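> dropping a prediction and its sequence here:
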Amino acid sequence: MSFFKSPLAIAIGAAVIGLAQPAIADDAVTATQTEEKSTKGWDVLNPPGEKQTITIDTNETTWSNLDVSPDGKNIVFDMLGDLYIMPIGGGKATALTSDMGWNIQPKFSPDGKHIAFISDRAGGDNLWVMDVDGKNLRQVSKEVNNIVHNPAWSPDGQYIAVKQGQVTGRTIPGGSIRMYHISGGKGVLVRERLHGAKSQKNVAEPAFSHDGKKIYYSVDATSGVRWEYNKNSLDAVFEIRSWDLATGEEETVIRGAGGAIRPTVSPDGKSIAFVKREDNGNEMIGSLYIKDLHSGVETRVYAGLDRDLQEANGAHGNTPSFAYTPDGKSLVFWAKGVFNRVNIASHEVNVIPTRVVAEKQITPALRFAVDVAPDTFKVKLARWSQISPDGETALFQALGYLYVKDIASGKVKRLTKQTDHFEFYPSYSRDGKSIVYTTWSDKDLGAIRVVSANGGKGKVITQEPGHYISPSFSPNGKNVLFKKVTGGYLLSGDWSMHPGIYLVNANGGEAKRIIKRGDNPHFGADSERIYFSTMSDETHRELKSVNLNGQEERSHFKGDYVFDFKVSPNGQYVAFIEHFNTFVAPFTSTGKTLSINKGEKAFPVKQVSKYSGDFLNWKADSSALTWAFGPTLYQRKLTDTFAFVDGASDNTDELTAEGIDLSFEQKADKPEGMIALVGGKVVTMRNAENEQEIIDNGVILIKENRIVAVGKQGELDVPSTAKVMDISGKTVIPGLIDAHAHGSYGSYNLQPQQNWNQYSNLSFGVTTIHDPSNNSAEVFSMAELQRTGLTVAPRTYSVGRILYAGHAPGYKTPISNLEDAEFHVKRLKDAGAISVKSYNHPRRETRQQVLEAAKNMEIMVVPEGGSKFQHNMNMIVDGHTGVEHALPIPNIYSDIEQMWGQTNVGFTPTFVVAYGGISGEEYWYQHTNVWENERLMSFVPEYVVKPRSIRPSKAPERHYNHINVAKTAKQLRDKGVTVHIGAHGQREGLAAHWELWSMAQGGFTPWQALRSGTIDGARYLGMDRDLGTIEQGKLADLAIIDGDVLSNIRDSEKVAYTVINGRVYDAATMNEIGNYDNKRQPFFFENGAQTQMHPATAEYMEEKAHTYHWKH
């Protein structure tokens, strides 16, 4: 047994036990009041926009929490965000709430007069109390940044304990136990988080002892601070502990195989009912046990609960609440869609018949048409944008090369003419005569070059190839400062030794390393001192400097959530980015590290950007600061910023909202000529909701990049000018659309000319990807390169950087009102997003505000499912475009089928990373020899695949959760909900087929699985005018498969040819064929040497995978 004492708990215990029970105070927070600091004027119960009313009539409910009234006559329970009461013998339930608020987890007060529950009706999940008839709703807790769940009354009825969830750098809410007086207040902490402020482990499901002297609760007792996936739930994941409210002692009460969750104390206080995980040989189940607190004997009274959430994060609780009857002879619980009563002595179980008729208001799902392939498009993603020292020219990078724009005339042109390598990271010399930049060639690797500001051929100044970023001239123009990074993932690992910050003569020569670590190196006023930044902890970035020998280190500023620093050329000012906005302040020196943030009071700090800021730069004379995002370059003079500057303008508070538009029209890639694909079985997916159209001995005519005719051989004339390809014996399907496809498009913003990851996707027939979390600059620049034909890849769409609720500089997205939401949605749409991803924001009003902003800007919202079932359900009600990731619960029932089926909200379960059990990816490692997949190994480095696949874990099939998730997906698809494949970037192209195969395991026919992989995904993403079917007028994106995939879905990976945008590729080699003969160049790992990833690259990729949540 373990014990822990807290002086605070002693005080709490005295308070709970000693005070007399009052009536609920008249000044308790009412339903019309909102949480402190919450959004004023936003009504969760009536968000803006169109509403629809749907009707649900069901005898089944899903994941219902319940309680039994103290007199034993009634049951109160939740279903789809509303509370209901009915006689304990069953019958038609009466609604206690019926609004757009999400009301869950009801608990009767000890006197039976009130019900405590959790509701987001005032903005976020908080504790509320109402009368037993549903009247007089009163808010008790007023948490703003945290969420509370699992209410439990103290026996005297004056306190309510809850689980409080708090997010950290990761949005998995670490749990603690908090207690509120029924009259309100901030509450008192009882049991703090297990490992302090950074803990992601759950402490949940409080329950008072019979005498009120203790609180029992469940605890994630696995090792470490981080919450982890794929835990062994047959081991002791959770245990039940007690907290003595007088002494602060903590004691482990129940622990063992299968864990122990949801402690529920018997009326006489002599035993505790709880749930543990068991394997019955057919499936993973929950079992209901009772532990005698005197003898320690544990008795199973029921086996067959729906599997618990011990392997998920259990943010709202690990299993639905259940209750004793007042006489202690029975337990009432929910399982398999119905309510049950079990006699504890005999174990006899009786179903409690239930009918719920409900009307719910929903908001129609957001969905907007995407113009997939216009003949020309506007290039939006300009990087490293800056203004020349003379103020006449804008310099930026786009489409892989450097461009300049004459500000007066608006004319845009390339700075150089070469096409041998890509160009990155430009920077002017202080005199404006030269530009330094880095380059990348897959064949020759990287270099640093200097070119005249008037253009021409760049001169290499580095003596060795490498991976180079962030070059800048010294103030005197004699030297160039830069950072050397490492390769070995997307880029060759050769020449990756000795990374760090270097200095080299501007005319060329041997480079000298100054320091080993640091970001964004640059000079201030002194050519003998450099500035750089480092992360000092999870949320703070620090600006430091050293001399050219790497000595005399000084720390100047430290900022919470600061993403970047830039010192002015005269050394008198410092600019920084915080929460995506740009700020500037005088460079104040005291010999100490100064705190710097928005709202700093010690010295002037001014926000200058109205819209998002990135790529900080200063004019050479320090008179103005520039920043950029997407296609817009902004400039702000110091005279417009600070009133104390000589010549200051009258208004120094107005934020800069207008800038220089760097976008330009670019012709999209389009092949010439006509191709006829003759003899194959064509699975058109045309009118797929109503028929299964299959054309044997089919003909597909493609002109340029579109299908001009589809028919049967002998019935469709093939023009003599067409290139004919005989595809007899093969099956043609629309190109696969991976609706949830993460992946790397660059390394430190350097991009390869041939991205092996995307070649692999194409080789498996994936022609369109939608990436719901990535580096905005990398993914949108990649999308434009693909559209222009400068690189070979699937059509690439993304949300860019997620709207993140966790605490991380450059990623945390604070949203307190609609204006904040509009700011963040705009910055992403400006950069090229077709959708945004609301990522685990705990407050519902925030999620609704993102939806409203997106609706106004005509962009879709694909929220992170986050293993939060209750939030997933109100995402549907609120009209999100879809739900990304699996529902964490094991089964759904008629109530959800009816509700979801009456919406247009899509579902992308990502079977390969399915929440709640062992993920699908692990299944396919166990059951297939992935490292022997010739296609995969042709396009992916062996050191990426083999360590992950050769020695898999092993478990019975019933332990793999993706099969349950696929069954749920099949239920929903049968009700009209579109279901889409989402391979999550887990295994390059091959995992898209794992998604199809997983669907077949869940009951989809091969045709139905292919429908999900094609037209369903196109509809979901608003691309069905151009993609998803094989018919006249559609884009020629096809996968041509060896064999009959309709007979065996496992043949889907046997792609012979991939057609994208009318270009035909031999899928085995990814050489272009058809009307062209373009050979792919060798990848760096095909040279036989296979230089391994440098440890720094491995660390960078691991961090990147966690940052963008490619790795869960």
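Everything's here; your move. Since this is a predicted model, take the numbers as computed values, not measurements.
> make it CA atoms for all contacts and neighbour counts henceforth
Fine.
> where do the strands sit along the stretch 301-450 of the chain?
Counting by DSSP state E, counting those that start in this stretch, the stretch 301-450 of the chain has strands at residues 323-324, 330-335, 338-343, 349-352, 354-362, 376-379, 383-387, 393-398, 401-406, 412-414, 422-428, 434-441, 445-452.
> which stretch among those strands is buried most, on average?
Compared across the strands of the stretch 301-450 of the chain, strand 383-387 shows the largest average neighbour count, a mean of 27 (mean count of other CA atoms under 10 Å).
> so which elements touch it?
strand 393-398, strand 422-428, strand 614-618, strand 624-629 (3 or more CA pairs under 8 Å, 6 or more residues apart in numbering; DSSP states H and E).
> for Asp1066, list the residues it contacts.
Asp1066 makes contacts with Ser763, Ala1056, Tyr1057, Thr1058, Glu1072, Ile1073, as judged by CA atoms under 8 Å, 6 or more residues apart in numbering.
> ok, of those, which come out buried?
Using 16 or more other CA atoms under 10 Å as the burial test, the contacts of Asp1066 include Ser763, Ala1056, Tyr1057, Thr1058, Glu1072 as buried.
> returning to what we had before: quick check: which of the helices and strands packed on strand 383-387 is nearest to Arg300?
strand 614-618 (59.7 Å; CA to CA).
> run the angle between that closest one and strand 624-629 for me.
160 degrees (axes from the mean of the first three to the mean of the last three CA atoms, to 10 degrees).
> next up, a second structure to put side by side with the first:
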Amino acid sequence: MPRITCRLPRPSALAEMSLFAGLACPCLVLVACLLVPGVQAQQQEASDAWNIEDPHAPTVPLSFTATEGTWISTDVSPDGERIVFDLLGHIYEMPFDGGTATPLTQGRSWNILPRYSPDGSKVAFTSDRSGTEELWVLDLATQELQKISEMTVPVVRPTWAATGEALYGTSLEQDGSSKALRFNLFGESQEISSGITFQPITQLEEDPAEARLFFEHLDQQLHSSGARIKTYDMETGEIQVYRERPGGAFNPTLSPDGRTLAYGNRDDQRTVVVVHDLNTRQERVVVDGLDRDHQEYGPYYYGVSPNISWHPNGQELVLARGGKIVAVNVATEVVREIPFEALVDREVSETMRFEYSFPEGETRAWAYRWAHRTPAGIVFEALGDIWIVEDGVPRNLTGSPAHETSPVVDADRGLLYYASWTDAGWGQVHRRPLGGGPPSVVAERHSQYGSLALGPDGTLAFVRGKSHLADGGRLETEEEFELVTLGQ
């Protein structure tokens, strides 16, 4: 397409654009602390030490009672009476049969991936309360907090040694490498991952009967085999691949009797849990529909899926599925919900916004998208508006403050369809006369829209998704979407 000079419909306009144009991911995202250079400088003048609990930008309160969530990690107490789980950056505890959850952490810090100690008296978890992710332990009787990993780099995803006298975790080094570490409760560390560097090593699960560690190693692309479960011999230091399969093998979780390994797998588009007999190597899927794992997103140092856990009786797995916490009977595969009510009470930093100055009059666009030839002319998107070129002259068809994408033309009926996004109005699909006139909204449910197409009979089809459609992202980046059709 030749270069086209476009006359902007909004001379001297200042467009206020949010840092995130749309929904960044299918789960609720909370920005716990957002640093602004000027505010940070003032804060440092007022205090000798930076504290994550201090607000460093304007905040708004967020308070509600949650009965569901995404990417919830669970653990069952050794006596089988309690469940600990994370939700929106805090740790909660509730009775095993469900009910009102008690928050174990408060404030602005981000706290995730809880694990009970073998005697049930403590909970280990990952927290950024010291300014970076570290391993922390909460004494449930005294409520005393202890930082275990005294490191200068992030350390995440704690698991307990069988004796309860040490924790395992994964560090993210400054050169981008990943190390598996063992910490005693005084913070002294021992590296146990010699020879494995830049691929994440997470979910270290001790098997004391065999003097080995199972762990998840994301060292293969998903199209190859995905994550693999490996073992580390605690006597010889030898590392071997234990389980690999199409769709990956991740999040190894050993049963209380040490005979069965539960782990995650991607079965086509579903994330499932497999139970694997360590003696016979026989295995089967016991539940599907878990929150989608993150294998295809490259190095992910928190692990590719949330924690799952065994009940001490070895008969049930407790995990998050479909926004709920559930117990899965391993023998019968019956799933039952464990309902919860958790008070979410946080301060959320306001979205950072920037002002962009648009040039006045005419300007040259350097990027054209969704360009296609129609009987009326060439239709395309540039500078967030929909244009048509008629006899070599561009004409703005929309000229609105919204960010508009995915234009299609019904030439027989003289109609233009397109998707739009604004922070205030969210996503919409519009129809307007090609020759001019006000638009009408044909789809406005709070979502993002894209990939519009027209059938020969004028039927409109489009994708309704959750993450990257508003800025023209590719469909393969969508984790979940709907294909919608609207007849004339």
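Nice, thanks for sending it over. Just so we're clear, the structure is a prediction, and the values are computed from it rather than from any experiment.
> where in structure 2 does stretch 337-352 of structure 1 align, residue-wise?
The alignment of stretch 337-352 of structure 1 onto structure 2 (TM-score structural alignment) spans residues 323-338.
> does Ala14 of structure 1 count as helix, strand or coil?
Secondary structure, DSSP: H, G, I helix; E, B strand; the rest coil: Ala14 of structure 1 is helix.
> between the buried ones among the contacts of Asp1066 of structure 1, which sits nearest Val219 of structure 1?
Of all these, Ser763 has the smallest distance to Val219 of structure 1: 46.3 Å, by CA to CA.
> any idea what that closest one aligns with in structure 2?
Ser763 of structure 1 maps onto no residue in structure 2, with residues paired by TM-score structural alignment.
> with Ile1040 of structure 1 instead?
Per TM-score structural alignment, there is no equivalent position to Ile1040 of structure 1 in structure 2.
> so who does Ile1040 of structure 1 touch?
Going by CA under 8 Å, 6+ apart, Ile1040 of structure 1 touches Ile727, Lys730, Thr731, Val732, Ile733, Gly765, Val1055, Ala1056, Tyr1057, Thr1058, Val1059.
> that older thread, farthest pair within the buried ones among the contacts of Asp1066 of structure 1?
Longest distance between any two of those is 12.5 Å, between Ala1056 and Glu1072; criterion CA to CA.
> what range in structure 2 matches the helix or strand that contains Met1101 of structure 1?
Assigned by DSSP states H and E, Met1101 of structure 1 belongs to helix 1095-1107. Alignment of helix 1095-1107 of structure 1 against structure 2: no match, by TM-score structural alignment.
> so Pro114 of structure 2 is in contact with Lys122, correct?
No. Using CA atoms under 8 Å, Pro114 of structure 2 makes no contact with Lys122, being 10.0 Å away.
> the more surrounded of those two?
Pro114 (29 against 21; other CA atoms under 10 Å).
> so who does the more buried one touch?
When contacts are counted by CA under 8 Å, 6+ apart, Pro114 of structure 2 is found next to Ser73, Thr74, Asp75, Val84, Phe85, Asp86, Ile91, Val123, Ala124, Phe125, Thr126, Pro158.
> quick one, what contacts the counterpart of the first one in structure 1?
For Ser73 of structure 2, the aligned residue in structure 1 is Asn65 (criterion: TM-score structural alignment). With contacts taken as CA under 8 Å, 6+ apart, Asn65 of structure 1 has the following neighbours: Phe77, Asp78, Ile104, Gln105, Pro106, Pro320, Ser321, Phe322, Trp334.
> go again using 7 Å as the cut-off
For Asn65 of structure 1, the contact set (CA atoms under 7 Å, 6 or more residues apart in numbering) comprises Phe77, Asp78, Gln105, Pro320, Ser321, Phe322.
> now do the SS call for the first one.
Of the three states, Phe77 of structure 1 takes strand under three-state DSSP.
> about what we covered before: tell me which of the helices and strands packed on strand 383-387 of structure 1 lies nearest to Ile54 of structure 1.
Among those, if distance is taken as CA to CA, the winner is strand 624-629, at 42.1 Å.
> hmm, back to that, most neighbours, which of the contacts of Ile1040 of structure 1?
Of the contacts of Ile1040 of structure 1, with other CA under 10 Å as the count, Gly765 tops at 35 neighbours.
> what span of structure 2 is the helix or strand Arg948 of structure 1 falls within aligned with?
Using DSSP H and E, Arg948 of structure 1 sits within helix 942-949. The alignment of helix 942-949 of structure 1 onto structure 2 (TM-score structural alignment) finds no residues at all.
> may I see the buried residues of the helix or strand following that helix?
Later in the chain than helix 942-949 of structure 1, the nearest helix or strand by DSSP H and E is helix 961-974. By neighbour count with 16+ other CA under 10 Å, helix 961-974 of structure 1 contains the buried residues 961-973.
> what's the answer for stretch 128-139 of structure 2, then?
Those would be Asp128, Arg129, Thr132, Glu133, Glu134, Leu135, Trp136, Val137, Leu138, for stretch 128-139 of structure 2 by 16+ other CA under 10 Å.
> for the last one, what is the corresponding residue in structure 1?
Correspondence of Leu138 of structure 2 to structure 1, assessed by TM-score structural alignment: Met130.
> am I right that that match is in a strand?
Yes. Applying three-state DSSP, one finds Met130 of structure 1 inside a strand.
> skip the chain neighbours and tell me the closest residue to it.
Leu137 (4.4 Å; CA to CA, 6 or more residues apart in numbering).
> mind listing what the one you found touches?
Leu137 of structure 1 neighbours (CA under 7 Å, 6+ apart): Thr30, Ala31, Trp128, Val129, Met130.
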